[in-house]
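**Student:** No letters, just coordinates:
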């Protein structure tokens, strides 16, 4: 128990003022143009058994390994946050190695050499309390950690329906992310009977996570897996679908139609002429290539506003996705460049 003086010091420490200079959390993970992960927060992938959740997480891992783009994910971690910790609580060592090799192949990295920025731990043989303690120690003592993936977060507790144990576990995720300014991505199963996350811990995760991705099998094609956001603090992103190709790697399912889904609103190509886009983009990229997604969107927003098109943040995100799809903006090695030779 704290004494009165210690409590008062803590009380002063956690007060905020409207005049405080508080920096925006760096956005480090994106999906279809929307931010799904920031430093200081955690996210989750959810899905039923055999929905290919691990294939989806492998794609996130692959993007983070090179700070590149894989499937529909883009990673943009700072240079001092490039180390990845991956904890698997369910799979055998053989299957864990397959996950690593899949991610390396997706990232275009050799599979005969372990990447220096990946630490992978297989924890199936340990008890939940020991798993939690080991993860706590690894995060605290590993330099330059930016992303932590916990595949099987329910295995860090004994009873997923215990309210106290669930609250403590989610509290631990919030403590780690805030204290070390990292992003944690977890994996949790959905109930077999419905699309709700399992147990009390699932409810807590839904309430506290920055983004919850739902990974599910298509109802019209058993070979296709759909990915959407069941909840997200940022602007929602258009869902995407993938298949597993003959090489055993996930790839975008081309020409796939989402059954029973309302049409996602996107930026219309009829809204502006090619000349209007060109004028704004020349202004946005007047100083050359731009590093980081948020910086790119900020520059686009200012330039289009200066040209008479004052778009809000949500519209700018859709606009950037449109510009990239049209190859009017090109992303390479974490930087965004204007392509003056685009075909509209």
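**Tutor:** Nice, thanks for sending it over. What you are looking at is a predicted structure, and each value in this text was computed from that prediction instead of being measured. Numbering: from 1, shown residues only.

**Student:** from here on, contacts and neighbour counts on C-alpha atoms
**Tutor:** Will do.

**Student:** After the longest helix along the chain, which helix or strand is next?
**Tutor:** Looking across the chain with DSSP state H, the single longest helix is helix 163-180. Moving toward the C-terminus from helix 163-180, the next helix or strand (DSSP states H and E) is strand 183-189.

**Student:** Alongside the first one, take a look at this:
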């Protein structure tokens, strides 16, 4: 074998070893550099004087059927389009590019909701607005919906994206693989484009009852930066921040008047501690409805599903329940305290 051939083989071997070494060291690209200055979160709104809904994160709006989850979306959209406060909600940016993807409503209902937001913003309701692009997605397949969302986000460079019907972006929301794939896809959109994605989550009293079912809701709640719960009482929509990785904002309230337009309302003040205790007791009854006792991990998981909260919040509420003697522990088994 000639010298040149040996040299070529040696060079190839060196190149191959270098590629292996380079590939093995790729993990170092993901080490956090603590010497770099930290970027503080950039928030999109102030609610009750507290900055909330940070840029480039996943945010959730949850609630039971017909409680006003979608209407809270349009209320936020109106505030952004108006570029001025509405009630206790104030925009923190000068201009927003907003995309809304709706998989649930009819075209007529979607148009009515968009016009309500435009009216509340003081803008013409019979003209398209370049800052607000609503997409009617109900007739599309799952693959078509995801492609439209990805293409629109890439082309339009939005500040915020609303997805009304996130469960309609996968076949089986009880599938762990499909749920994780969808969540990672959403996270990749926020990371690549720097936009905030707000998803509507459906919540019911019992996990046997429907909407807030399976792995999708549970896992998505664990990834959210902020989650807002919408309920309805005496004709008012009441909004509470139930989960936040930052400082939770205050409650807010609004309604829809006889002309079909938004109007601001005063959030009803109540004893937060007693209301929280009552809610924990309500959820615990649902958790133990079909099971007299369970281990800690089972209880936390059941609480997550029944209350539609993150794992972090579920653990906090279980701890509070134990401290308040709502539950008892014997031989590592949790059960409801006897009345």
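**Tutor:** Received it, and whenever you're ready, just let me know what you need. All of these numbers come straight from a predicted model, not from anything done at the bench.

**Student:** what range in structure 2 matches the longest helix of structure 1?
**Tutor:** Aligned using TM-score structural alignment, helix 163-180 of structure 1 spans residues 176-193 in structure 2.

**Student:** Average offset of the matching stretch relative to structure 1?
**Tutor:** By mean Cα distance after the TM-score superposition for structure 1, the fitted stretch 176-193 of structure 2 averages 1.0 Å away from its aligned residues in structure 1.

**Student:** Show me which residues of that stretch are buried.
**Tutor:** For stretch 176-193 of structure 2, burial by neighbour count (16 or more other Cα atoms under 10 Å) applies to 178-180, 182-183, 186-187, 189-190.

**Student:** count of residues packed around the residue mapped onto residue 62 of structure 1 from structure 2?
**Tutor:** For residue 62 of structure 1, the aligned position in structure 2 is residue 78, judged by TM-score structural alignment. For residue 78 of structure 2, the neighbour count with other Cα atoms under 10 Å is 26.

**Student:** Output the contacting helices and strands for the helix or strand hosting residue 78 of structure 2.
**Tutor:** Per DSSP H and E, residue 78 of structure 2 falls inside helix 69-82. Helix 69-82 of structure 2 sits against strand 58-63, strand 89-91, helix 107-121, strand 226-233, with contacts defined as 3 or more Cα pairs under 8 Å, 6 or more residues apart in numbering; DSSP states H and E.

**Student:** mean shift between that helix and structure 1?
**Tutor:** Looks like 1.3 Å for helix 69-82 of structure 2 (mean Cα distance after the TM-score superposition for structure 1).

**Student:** Tell me who's in contact with the residue nearest the centre of structure 2.
**Tutor:** With distances taken as Cα atoms, centre = their mean, the residue of structure 2 nearest its centroid is residue 60 (2.3 Å). For residue 60 of structure 2, the contact set (Cα atoms under 8 Å, 6 or more residues apart in numbering) comprises 198-201, 221, 224, 226-228.

**Student:** same deal with residue 25 of structure 1?
**Tutor:** 38-40.

**Student:** Pick the one among the residues you listed closest to residue 298 of structure 1.
**Tutor:** residue 38 (16.8 Å; Cα to Cα).

**Student:** counterpart of that closest one in structure 2?
**Tutor:** When structure 2 is aligned by TM-score structural alignment, residue 38 of structure 1 is paired with residue 54.

**Student:** For stretch 249-261 of structure 2, buried residues please.
**Tutor:** In terms of neighbour count (16+ other Cα under 10 Å), stretch 249-261 of structure 2 has its buried residues at 249-256.

**Student:** likewise stretch 59-67 of structure 1?
**Tutor:** For stretch 59-67 of structure 1, by 16+ other Cα under 10 Å, it's 59-67.

**Student:** Which one of those residues is nearest to residue 291 of structure 1?
**Tutor:** residue 67 (11.7 Å).

**Student:** Skipping adjacent residues, who's closest to that closest one in space?
**Tutor:** residue 75 (4.8 Å; Cα to Cα, 6 or more residues apart in numbering).

**Student:** Counterpart of the one you found over in structure 2?
**Tutor:** Mapped onto structure 2 by TM-score structural alignment, residue 75 of structure 1 lines up with residue 91.

**Student:** would residue 53 of structure 2 count as being in a strand?
**Tutor:** Yes. Counting by DSSP: H, G, I helix; E, B strand; the rest coil, residue 53 of structure 2 is part of a strand.

**Student:** what's the burial count for it?
**Tutor:** For residue 53 of structure 2, using other Cα under 10 Å, the count is 27.

**Student:** State the distance from it to residue 138 of structure 2.
**Tutor:** 27 Å (Cα to Cα, to the nearest Å).

**Student:** Please apply the same query to residue 258 of structure 2.
**Tutor:** 28 Å.

**Student:** Residue 218 of structure 2 now?
**Tutor:** Distance, residue 218 of structure 2 to residue 138 of structure 2, by Cα to Cα: 24 Å.

**Student:** now residue 61 of structure 2
**Tutor:** Distance, residue 61 of structure 2 to residue 138 of structure 2, by Cα to Cα: 20 Å.

**Student:** Looking at the two, which is more packed in?
**Tutor:** Using other Cα under 10 Å as the criterion, residue 61 of structure 2 and residue 138 rank with residue 61 on top: 27 against 17.

**Student:** Of the contacts of residue 60 of structure 2, which are reproduced in structure 1?
**Tutor:** By both residues aligned by TM-score structural alignment, their matches' Cα atoms under 8 Å, the contacts of residue 60 of structure 2 still in contact after alignment to structure 1 are 198-201, 224, 226-228.
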